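>>> have a look; sequence and predicted model below, questions after that.
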Amino acid sequence: MHHHPANTQCDCCQGQMTAAGMTIVREEAKFIPATMKRVQHIEHAYECRLCKKDTNQKAQIKRGKAPQGAIQRSIAGPTVLAKLIYDKFIQYLPLYRQVKEWERYGLLTNDKNLSNWVIRVAEDWLLPVYELMKQILTAKSILHVDETYAQIINRSDGKSGQSNAYNWVFRSVPSQGPIIVLFQSALSRGRSVLEEFTAGFKGTVICDGYSAYGNLPNITFANCWAHVRRYWLKADSKNGEIGVDYCDQLYRLEREFKHFSPSKRRKARQKYSKPIVEKFLKWVDESPFFGKNALATAADYTLNRVKELKAFLFDGRIEIDNNPAENAIRPNVIGRKNWLFSVSEAGAKANALCLSLAETAKANGIDFYQYLVKLITELPNLPIHQQPVILNDYLPWSKNIQATCAK
């Protein structure tokens, strides 16, 4: 903003003064609220008057074609739907709190409407992208897996809405192409969920020591050293400190190996990490840790998973811990405090779809809001079911998305 004197007439000679310079004295941020507009799509028809005069010939008519909306017979356009999903899954703003914000902009609605919009968009336009990413993910040979509890009020299994449901997360590793993060909503934490999702998958699953992770066909398991370290940290004693120190030695090496190629990392682990692992396991095995105290629990946890804890030594693509999956699931944990629960299983599934695209977009440097606008605007007008190959151009790492939606 420019500020001029109220009077530019000289007080001495009464002559008109001329500009002599300017000084920037401060800067301030100015917030310009968003505006809501009603956009009408009007199709115009044209006819040929010359043909119309000829009674033996039917007049030719051409009509403009309006693009299909994401939700038929709904006032919600792509930008509204994108902001709705963005605010819930990136800003962690629950739908009931969004209602008043939309009213401020002139869109009168309620949280049930907003919930239905999220479910419809997720099922119709986000699910096809999710399913393609799942095909790509399960064709890889290494997966991070983790799970956290959720809550669904209206459950199909007859259990109370107070019973725990779960959100599972599956994440690829950087050495096997673009990062993919997929969530799956489930009513249980049982092995059947993992079996269903990984059907056709052959390779290694990196996970914690939960018993559901085990004895699945064509799958080997690598366990998480971060969990081992936590158990020894809980054993608040001199021996607990020794256990933690062994783990810390491995982590110091991993920081050195971070940017190595998988083959070079495997060789380095064999040379430097393997002796530490062997020494640690020998120490645990020979130490008299008995009973139900924290020290005995740490020892049992470690010795019951020797094969799985050694897996990272033989494959440079395997991470030493499951932290990437735990980090990926954190937005669900944070959001859970604001969303509280899902009313229906359809809502929980929609949440999982939205979180999947949000976290995968984030991992690939994509602006999630812009990505949503593009998906919701363009996919309804493309033959994605007849020609599913089109969806390859809408994956977060595709040239199309990287060129138009990068941060």
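Thanks, I have the structure now. Numbering: from 1, shown residues only.
>>> okay, CA-based contacts and neighbour counts for the rest of this
Noted.
>>> list the contacts for V181?
Applying CA atoms under 8 Å, 6 or more residues apart in numbering, we find V181 in contact with V169, F170, R171, S172, A328, S356, L357, E359, T360.
>>> wait, a helix at the last one?
Yes: with DSSP: H, G, I helix; E, B strand; the rest coil as the criterion, T360 is part of a helix.
>>> test my guess that it contacts I180.
Yes: counting by CA atoms under 8 Å, I180 is a contact partner of T360 at 5.3 Å.
>>> between these two, who's got more neighbours?
Higher neighbour count among T360 and I180: I180, with 27 against 24, using other CA atoms under 10 Å.
>>> the nearest residue to H41 once chain neighbours are set aside - how many residues pack around it?
If the residues on either side of it in the chain are set aside, H41 comes closest to A66, at 6.2 Å by CA to CA, 6 or more residues apart in numbering. Neighbour count of A66, defined by other CA under 10 Å: 12.
>>> one more structure, for comparison:
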Amino acid sequence: MTTPSDPSEPLELPTDPAALAAMFLAERAARLAEQEARLAERDARIAAEADAAEARAGTSSRDAMITYLQLMIEKLKRELYGQSSERGTQKLDQLQLQLEECEAAATEDEVAAILSSSTATPRRRPVRKPFPDHLPRERVVLPAPTSCPCCGSARLSKLGEDVTETLELVPRQWKVIQTVREKFACRACETITQEPAPFHPTPRGFVGPNLLATILFEKFGQHQPLNRQSERYAREGIDLSVSTLADQVGAATSALQPLHALIAAHVLAAERLHGDDTTVPILAKGKTDTGRIWTYVRDDRPFGGSDPPAALYFASKDRRQEHPDGHLWGWRGILQADAYGGYNGLYDPRRPKGPVTSALCWSHARRGFYELADITAKARRGSAAAVSPIALGAVKRIDALFALEREIIGRSPEERVRARQEASKPLVDDLAIWLQAQRQTLSRSATVAKPIDYVLKRWDRFAALLDDGRICLTNNAAERALRGFALGRKAWLFAGSDRGADRAAAMATLIETAKLNDVDPQAWLADVLARIAAIPQSRLPELLPWNWRDEATDRRKAA
């Protein structure tokens, strides 16, 4: 049978019933196939629209989650050293990791959507800040067209230009500086004249001040051991063995000793110090000893002091009382610290230089209660113990005291005392009465009794801040100063010797003091090492971090 090409022509039907039935069956099968194809196309279109809607909803939900996490991280950063430092420290890393995962997943989905569909729209991102002005610009001009791509005419005139900026990293550049000293002979008296040899930061030094500052800062500021630095330099084609680097570190530490002495004198001239210590493993014969790094921080900014902040570090083999007695043997003032008994010799009224005034840290007091009221930590440890209502009540009362204290930061001591007598004293007195009442209801073995006794037995030293505006509520300044050692010892595992620990303490004094004064430690060390060998002893104070200014650092701050 032939199908007519013109639909207006009459359709010839077969006369045989069997052939006629076969024709109708074929026509029906064709219509059913066409209908199934249309239905399949419609289902595919509906599924694609549903997937697109789900993707849009998922993107919207993910963007909302990213915005929420960013807000939470900023909030916790502001609260990190406030009333809830434990909560902030606990949650901040988790939120940042969750934000990182959300951002990475969102970008992966966006790239996949763009590759699979030309109609996909990129997700909205926050407006990027312009790159700092102090960065050098390399201008790459693409070749201009020689003729019009439309008509082929060569009569082109420039209308302007669009500039796309890309941030790039140039690998570290090594160079050898050759200092040439020419010799001249006098024809009249035959005297030979020559410029003196340049000063080096270290005796027989062959390492420039910038490289030496990099080695020091990476070892003591970034906690990168010398063997790792040596391996990295070798990959860059520079052979600097560990023994060579160690020799330079020892020489540089000795060269910087005069500045360390000036910083130590400045710290020990303070009216009030923050004191604390942390463990540092020190290599011994066939084992490691648990040594200590001690810090004493001078920071008068909370009570409006104008003297620059500074930090002083010491190292010791153990934690015996003789160490703080020796560190502060000639000092007298207010010591903010924890209730460690090794400081008791400083508080002794029979002390030859006079007793040191003790001021305890409310963060330590709060921490004992917070550990019993932290629901998240209990769930993470799988503990079934219920949250202590007494501990929770103590945390809330102490947090109210922290809230008042944040309002008077930076005021003069007199203003702080006046504000504390008006607003903080009623809270402190109420807390003492409440803790005593709760303690009477508890047995000796009650868990919450320990932090209550810790506070009540030392109540006078906790309440000392009500009568002295120079005293801070917490000892967080010293704890922040030790954070680098707490994190760094995971990288370098142990100090190589007692002298190595002393060297680390000396360099930490320089680096942390620079940080406290908002100075780039590496840039400061490079400039100091370039100048310290030639500068007169009387002008050494010019090199102290609070007297030193670097134009590049100022430009970065302005940017």
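Ah, there it is. Everything numeric in this text was worked out from a predicted model, so none of it was measured.
>>> assign I376 of structure 1 to helix, strand or coil.
Under three-state DSSP, I376 of structure 1 falls in the helix class.
>>> residues near it, how many?
By the criterion of other CA under 10 Å, I376 of structure 1 has 24 neighbours.
>>> state the distance from it to Y96 of structure 1.
Distance of I376 of structure 1 to Y96 of structure 1, given as CA to CA, to the nearest Å: 23 Å.
>>> what lines up with N338 of structure 1 in structure 2?
Counting by TM-score structural alignment, N338 of structure 1 corresponds to A491 in structure 2.
>>> cool, and Q16 of structure 1?
That one, Q16 of structure 1, aligns with A154 by TM-score structural alignment.
>>> still on that earlier bit, you'd agree the match of N338 of structure 1 is up against Q224?
Yes: if you go by CA under 8 Å, A491 of structure 2 and Q224 touch, sitting 7.0 Å apart.
>>> those two: which has the busier surroundings?
Applying other CA under 10 Å to A491 of structure 2 and Q224 shows that Q224 carries more neighbours, namely 17 against 13.
>>> tell me what the longest helix along structure 2 is packed against?
Secondary structure assigned by DSSP state H gives helix 17-79 as the longest helix of structure 2. Packed against helix 17-79 of structure 2 by the contact rule (3 or more CA pairs under 8 Å, 6 or more residues apart in numbering; DSSP states H and E) you find helix 85-116.
>>> against structure 1, where does the helix it packs on fall?
Across structure 1, nothing matches helix 85-116 of structure 2 (TM-score structural alignment).
>>> may I see the buried residues of that helix?
Residues of helix 85-116 of structure 2 classed as buried by neighbour count (16 or more other CA atoms under 10 Å): S85, E86, R87, G88, L92, L95, L99, C102, A106, E110, A113.
>>> so what corresponds to Q257 of structure 2 in structure 1?
Matched by TM-score structural alignment, Q257 of structure 2 corresponds to L127 in structure 1.
>>> who's in contact with its match?
With contact set as CA under 8 Å, 6+ apart, L127 of structure 1 has these partners: L353.
>>> what's the distance between it and P380 of structure 1?
Note on L127 of structure 1: its distance to P380 of structure 1, by CA to CA, is 13 Å.
>>> what helix or strand is the spatially closest residue to F290 of structure 1 that is not a sequence neighbour located in?
Nearest non-adjacent residue to F290 of structure 1, counting by CA to CA, 6+ apart: A296, 5.2 Å away. Secondary structure assignment for A296 of structure 1, by DSSP states H and E: helix 294-303.
>>> so which elements touch that helix?
With contacts taken as 3+ CA pairs under 8 Å, 6+ apart, helix 294-303 of structure 1 sits against helix 225-234, helix 274-286.
>>> and it, how far from the chain's centre?
34 Å (CA atoms, centre = their mean, to the nearest Å).
>>> give the buried residues for that helix.
Quick answer for helix 294-303 of structure 1 (16+ other CA under 10 Å): A294, L295, A296, T297, A298, A299, D300, Y301, T302.
>>> residue in structure 2 matching the third one?
By TM-score structural alignment, A296 of structure 1 lines up with A449 in structure 2.
>>> where exactly do the strands run in the stretch 1-150 of structure 1?
Using DSSP state E, counting those that start in this stretch, the strands of the stretch 1-150 of structure 1 run over 45-47, 61-63, 142-154.
>>> which one in structure 1 is aligned with S412 of structure 2?
In structure 1, S412 of structure 2 lands on S261 (TM-score structural alignment).
>>> enumerate every residue touching the closest residue to its match other than its chain neighbours.
In space, and not counting its chain neighbours, S261 of structure 1 is closest to G316: 7.5 Å by CA to CA, 6+ apart. Applying CA under 8 Å, 6+ apart, one finds that G316 of structure 1 lies in contact with S261, P262, S263, K264, R265, R266.
>>> doesn't V205 of structure 1 fall inside a strand?
Yes: under three-state DSSP, V205 of structure 1 falls within a strand.
>>> pull the number of nearby residues for it.
Using other CA under 10 Å, the number of residues around V205 of structure 1 comes to 26.
>>> spit out the contact partners of the counterpart of it in structure 2.
Alignment note: V205 of structure 1 maps to L335 in structure 2; criterion TM-score structural alignment. With contacts defined as CA under 8 Å, 6+ apart, the neighbours of L335 of structure 2 are R272, L273, H274, G275, V356, T357, S358, A359.
>>> how about a cut-off of 10 Å?
By CA atoms under 10 Å, 6 or more residues apart in numbering, the contact set of L335 of structure 2 is 271-276, 296-297, 343, 346-347, 356-360, 471, 475.
>>> R397 of structure 2: how many residues sit nearby?
R397 of structure 2: 17 surrounding residues under other CA under 10 Å.
>>> contacting residues for the nearest residue to it once chain neighbours are set aside?
Closest residue to R397 of structure 2 apart from its sequence neighbours, by CA to CA, 6+ apart: L431 at 6.9 Å. By CA under 10 Å, 6+ apart, the residues touching L431 of structure 2 are G393, A394, R397, I398, L401, K425, A437.
>>> map L431 of structure 2 across to structure 1 for me.
Using TM-score structural alignment, the partner of L431 of structure 2 in structure 1 is F280.
>>> so for the helix or strand hosting K267 of structure 1, what gets flagged as buried?
Per DSSP H and E: K267 of structure 1 is located in helix 262-268. Going by neighbour count (16+ other CA under 10 Å), the buried part of helix 262-268 of structure 1 is P262, R265, R266, A268.
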